[in-house]
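Engineer: Okay, sequence plus prediction incoming.
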Amino acid sequence: MIKAAKKLSSQSASFIAPVLFLFTLSTACGTSNPSSSDVKVTNGVAISENVFPSAVLLMLETPEGQGLCTGTFVNDSQVVTAGHCVEGLSAKNPSVFYSTKINGELTPLAQAVSFKRNPRYSIELGVNPNDVAVINFPAGTAPATTPIASQTPRVGTEFTIVGYGNNANYNNASGLLEGSGAGVKRQGRNTLEAIDNNMLSFVGLTGKETKSTYAKGELVASGEGDSGGPMFVAGKLVGVTSGGGLVKADDGVTDIAISFYVDLNNAVNKAFLATVINE
């Protein structure tokens, strides 16, 4: 098992950032080719849309460009995702689209009608335990649903995460965080390592490793584009991706990925969700 050289804490590392994926302003949703990557995938397994069908791709038109997030339908019309995914969007008639790939191109299936974000969250807070929002779509939009769990998982619990984000995150020659492979639905397993400041956290592979003793789909981590993506335990939604980054392993050389998920059952989030789900 690889371990981080420091305690997992969303408050102690400057590299932590929300993991929303932004295309450039000139890149259209259907013209990007996010699956073209020669990076060996060791932290996620590509899956079809009918696997974990409640987990869906969200395309967003933001002031900075077109964005990509992941979300989960918890009933026939409402998606739970990260609060930072809706930053800069109008709460009424927002430019958020539940999308899928048709003939290899990302295609909108339904546009959101409104959303509500936890009022305790602000984008200035970055990775934060209240980074959650509920996006409303027309009734009957959901391809499938997953209920929200009624309690926080314990440290040591095995979980599955699903997302459309990068399959690799790594530091380039300039020391800047890069990634590749966004737009493909992937799943993988890991084990909850810590609960700190109401955040669910764990470490995993970066996806850049050329050799690994871990099977594909094991020791996964989140990447850009996984924002708002689900953490599933026993068929229920326990958390959504807020952010992550890279830290050094115990050897002081190897990069490993660290991920932070919002606990949907912390008191503030639970109260917020109770007021907006099925509203």
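Structural biologist: Structure's in. What do you need? Numbering: from 1, shown residues only.
Engineer: from here on, contacts and neighbour counts on C-alpha atoms
Structural biologist: Will do.
Engineer: any chance you could map the helices in the chain?
Structural biologist: All helices of the chain, identified by DSSP state H, fall at 267-276.
Engineer: Correct me if wrong: residue 145 contacts residue 72.
Structural biologist: Yes - counting by Cα atoms under 8 Å, residue 72 is a contact partner of residue 145 at 7.5 Å.
Engineer: Which one of those two is surrounded by more residues?
Structural biologist: residue 72 (32 against 19; other Cα atoms under 10 Å).
Engineer: How about that one, nearest residue that isn't a chain neighbour?
Structural biologist: Closest residue in space to residue 72, ignoring its immediate chain neighbours: residue 55 at 4.4 Å, by Cα to Cα, 6 or more residues apart in numbering.
Engineer: Residue 149 - how many residues pack around it?
Structural biologist: Neighbours around residue 149, by other Cα under 10 Å: 17.
Engineer: Now for it: which residues touch it?
Structural biologist: Residues near residue 149 by Cα atoms under 8 Å, 6 or more residues apart in numbering: 236, 237, 238, 265.
Engineer: Check the offset of stretch 227-245 from the chain's centre.
Structural biologist: The chain centroid and the centroid of stretch 227-245 are separated by 7 Å under Cα atoms, centre = their mean, to the nearest Å.
Engineer: What is the end-to-end distance of it?
Structural biologist: Stretch 227-245 has an end-to-end distance of 13 Å (Cα to Cα, to the nearest Å).
Engineer: likewise stretch 196-206?
Structural biologist: End-to-end distance of stretch 196-206 (Cα to Cα): 22 Å.
Engineer: Kindly report the same for stretch 259-275.
Structural biologist: End to end - Cα to Cα - stretch 259-275 spans 28 Å.
Engineer: Residues contacting it, please?
Structural biologist: Counting by Cα under 8 Å, 6+ apart, 10, 118, 127-132, 134, 148-152, 198-203, 221-222, 231, 238-245 sit against stretch 259-275.
Engineer: still on that earlier bit, list residues touching both of residue 145 and residue 72?
Structural biologist: residue 54.
Engineer: ok, which stretches of the stretch 1-150 of the chain are strands?
Structural biologist: 17-18, 21-22, 45-46, 55-62, 65-73, 78-81, 96-102, 105-111, 114-117, 133-136 (DSSP state E, counting those that start in this stretch).
Engineer: take a look at this one as well, against the first:
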Amino acid sequence: MQINRFRAGLLGLSCAAAIALPVSSAHAVEDPGGGTGDIVGGDLAQTADTPWAIQLSNVNSPDPTGEYCGGTLVTPTKVVTAAHCVEGTSTGEWTAIQGRDRLTDTSVGRESKIASIWSDPSYGRGGGDVAVMTLATPFDGVPTLPLNEDPGVGESNVTATVYGWGNTEGTGPANTFQKVDVPVRGDATCSSVYGNSYNPGGEICAGYPEGGKDSCQGDSGGPLVAGGRLIGVVSWGRGCADPGYPGVYAEVSTYVDDIKAQL
């Protein structure tokens, strides 16, 4: 089964959302557990170096810290995330957190509630796994990340970096900001792995053939970055860091005009 990479267990919503997605083959389900870390096979990161990386907490998350998804600050009031993160939720459930490396350290960082949520209307029909949250309290003075507009990046064999606070499968500390470098693989490779579940018109995939490094549950909506721009949004995959199965990301260049219309 195709598995999205939000924190499983949001009042049963995660299972319903995953089942509703089109699939072409059986995909292993990774058990995220509760309160267990972030990026698989990565390194500790600092939000001081990537201040545009946003953690999105939800009051119904099974994680004690509320960790559920990631996002990217693209203007002082706008956060790009994944459509599957926000599906079936309301604005009052969410808190955006900026500048907090360890989610248990609530004495640092800035927080904002969410004023409104836009989700791409094409989500669920083979693509469109992007959404934009509007912050109730602007993160003024925080550097933002530009959107990638070059559709060639997904075929460039570039090495990109993905960030998040999600599941580590035991490879890192719990609820702590991490990063991992992964090579973008190209549509031919991604389609050969995932068949019709992969949308070459709106997705890219990234990862090593041998696995071991990947985004995971709780990283959904977070940034995949190359060349100082947001090239992808963490979306789904088979398990996490499984050999032969790269992570799949919504391709920002495909949806850049729709995203810009919300900014």
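Structural biologist: Cool, got the structure. Not measured: the values here are computed from a predicted model.
Engineer: which part of the first structure lines up with stretch 15-29 of the second structure?
Structural biologist: Mapped onto the first structure using TM-score structural alignment, stretch 15-29 of the second structure spans no residues at all.
Engineer: need the contact list for residue 4 of the second structure.
Structural biologist: Contacts for residue 4 of the second structure (Cα under 8 Å, 6+ apart) come out as 18, 84, 217, 220, 235, 236, 237.
Engineer: isn't residue 160 of the first structure right up against residue 221?
Structural biologist: No - using Cα under 8 Å, residue 160 of the first structure is not in contact with residue 221; the gap is 10.3 Å.
Engineer: quick one, strands of the stretch 101-250 of the second structure?
Structural biologist: Counting by DSSP E, counting those that start in this stretch, one finds strands in the stretch 101-250 of the second structure at the ranges 110-119, 131-135, 159-164, 178-183, 203-206, 223-226, 229-237, 247-251.
Engineer: right, and those strands - which one's nearest residue 101 of the second structure?
Structural biologist: strand 178-183 (8.4 Å; Cα to Cα).
Engineer: who does the closest one touch, helix- and strand-wise?
Structural biologist: Judged by 3 or more Cα pairs under 8 Å, 6 or more residues apart in numbering; DSSP states H and E, the packing partners of strand 178-183 of the second structure are strand 43-44, strand 159-164.
Engineer: re earlier: show me what the residue nearest to residue 72 of the first structure lines up with in the second structure.
Structural biologist: In the second structure, residue 55 of the first structure lands on residue 53 (TM-score structural alignment).
Engineer: doesn't residue 75 make contact with its match?
Structural biologist: No - applying Cα under 8 Å, one finds residue 53 of the second structure not in contact with residue 75, separated by 12.0 Å.
Engineer: These two: who's more crowded?
Structural biologist: The neighbour count for residue 53 of the second structure versus residue 75, taken as other Cα under 10 Å, is higher for residue 53 (28 against 20).
Engineer: can you pick the most crowded of the contacts of residue 4 of the second structure?
Structural biologist: residue 217 (34 neighbours).
Engineer: measure it to residue 145 of the second structure for me?
Structural biologist: Distance, residue 217 of the second structure to residue 145 of the second structure, using Cα to Cα: 23 Å.
Engineer: Ok, residue 246 of the second structure next?
Structural biologist: 24 Å.
Engineer: Who has more neighbours out of the two?
Structural biologist: residue 246 (33 against 19).
Engineer: Could you find the counterpart of the more buried one in the first structure?
Structural biologist: Counting by TM-score structural alignment, residue 246 of the second structure corresponds to residue 258 in the first structure.
Engineer: how many other residues sit next to the nearest residue to its match once chain neighbours are set aside?
Structural biologist: Sequence neighbours aside, residue 203 is the residue nearest to residue 258 of the first structure in space, at 4.3 Å (criterion: Cα to Cα, 6+ apart). With neighbours defined by other Cα under 10 Å, the count for residue 203 of the first structure comes to 29.
Engineer: residues in contact with the aligned residue in the second structure for residue 203 of the first structure?
Structural biologist: Applying TM-score structural alignment, one finds that residue 203 of the first structure aligns to residue 207 in the second structure. By Cα under 8 Å, 6+ apart, residue 207 of the second structure lies in contact with 182, 183, 184, 185, 213, 214, 241, 245, 246, 247.
Engineer: From residue 39 of the second structure, how far out is residue 207 of the second structure?
Structural biologist: According to Cα to Cα, residue 207 of the second structure stands 12 Å off from residue 39 of the second structure.
Engineer: overlap in contacts of the two?
Structural biologist: With Cα under 8 Å, 6+ apart, residue 207 of the second structure and residue 39 have common neighbours 213, 214.
Engineer: what about residue 262 of the second structure, neighbour count?
Structural biologist: Residues near residue 262 of the second structure, counting by other Cα under 10 Å, number 15.
Engineer: Distance of the residue nearest to it when sequence neighbours are not counted relative to residue 78 of the second structure?
Structural biologist: Distances taken as Cα to Cα, 6+ apart place residue 132 nearest to residue 262 of the second structure, at 7.1 Å, with adjacent residues excluded. Taking Cα to Cα as the measure, residue 132 of the second structure falls 6 Å from residue 78 of the second structure.
Engineer: Next: residue 38 of the second structure.
Structural biologist: Applying Cα to Cα, the value for residue 38 of the second structure to residue 78 of the second structure is 23 Å.
Engineer: repeat for residue 13 of the second structure
Structural biologist: As judged by Cα to Cα, residue 13 of the second structure and residue 78 of the second structure stand 24 Å apart.
Engineer: Those two: who's more crowded?
Structural biologist: Using other Cα under 10 Å as the criterion, residue 13 of the second structure and residue 78 rank with residue 78 on top: 24 against 15.
Engineer: For the more buried one, list the residues it contacts.
Structural biologist: Neighbouring residues of residue 78 of the second structure by Cα under 8 Å, 6+ apart: 132, 133, 134, 135, 263.
Engineer: One more: residue 155 of the second structure?
Structural biologist: Counted by Cα under 8 Å, 6+ apart, residue 155 of the second structure has contacts 184, 185, 186, 187.
Engineer: Quick one: those residues as TSV, columns for distance to residue 105 of the second structure and neighbour count too.
Structural biologist: Putting the contacts of residue 155 of the second structure into TSV (distance: Cα to Cα, whole Å; neighbours: other Cα atoms under 10 Å) gives the following:
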residue	distance to residue 105 of the second structure	neighbour count
184	33	27
185	36	22
186	39	20
187	40	19
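Engineer: Among the contacts of residue 4 of the second structure, pick out the one closest to residue 43 of the second structure, please.
Structural biologist: Closest to residue 43 of the second structure, out of all of those and judged by Cα to Cα, is residue 217, at 16.7 Å.
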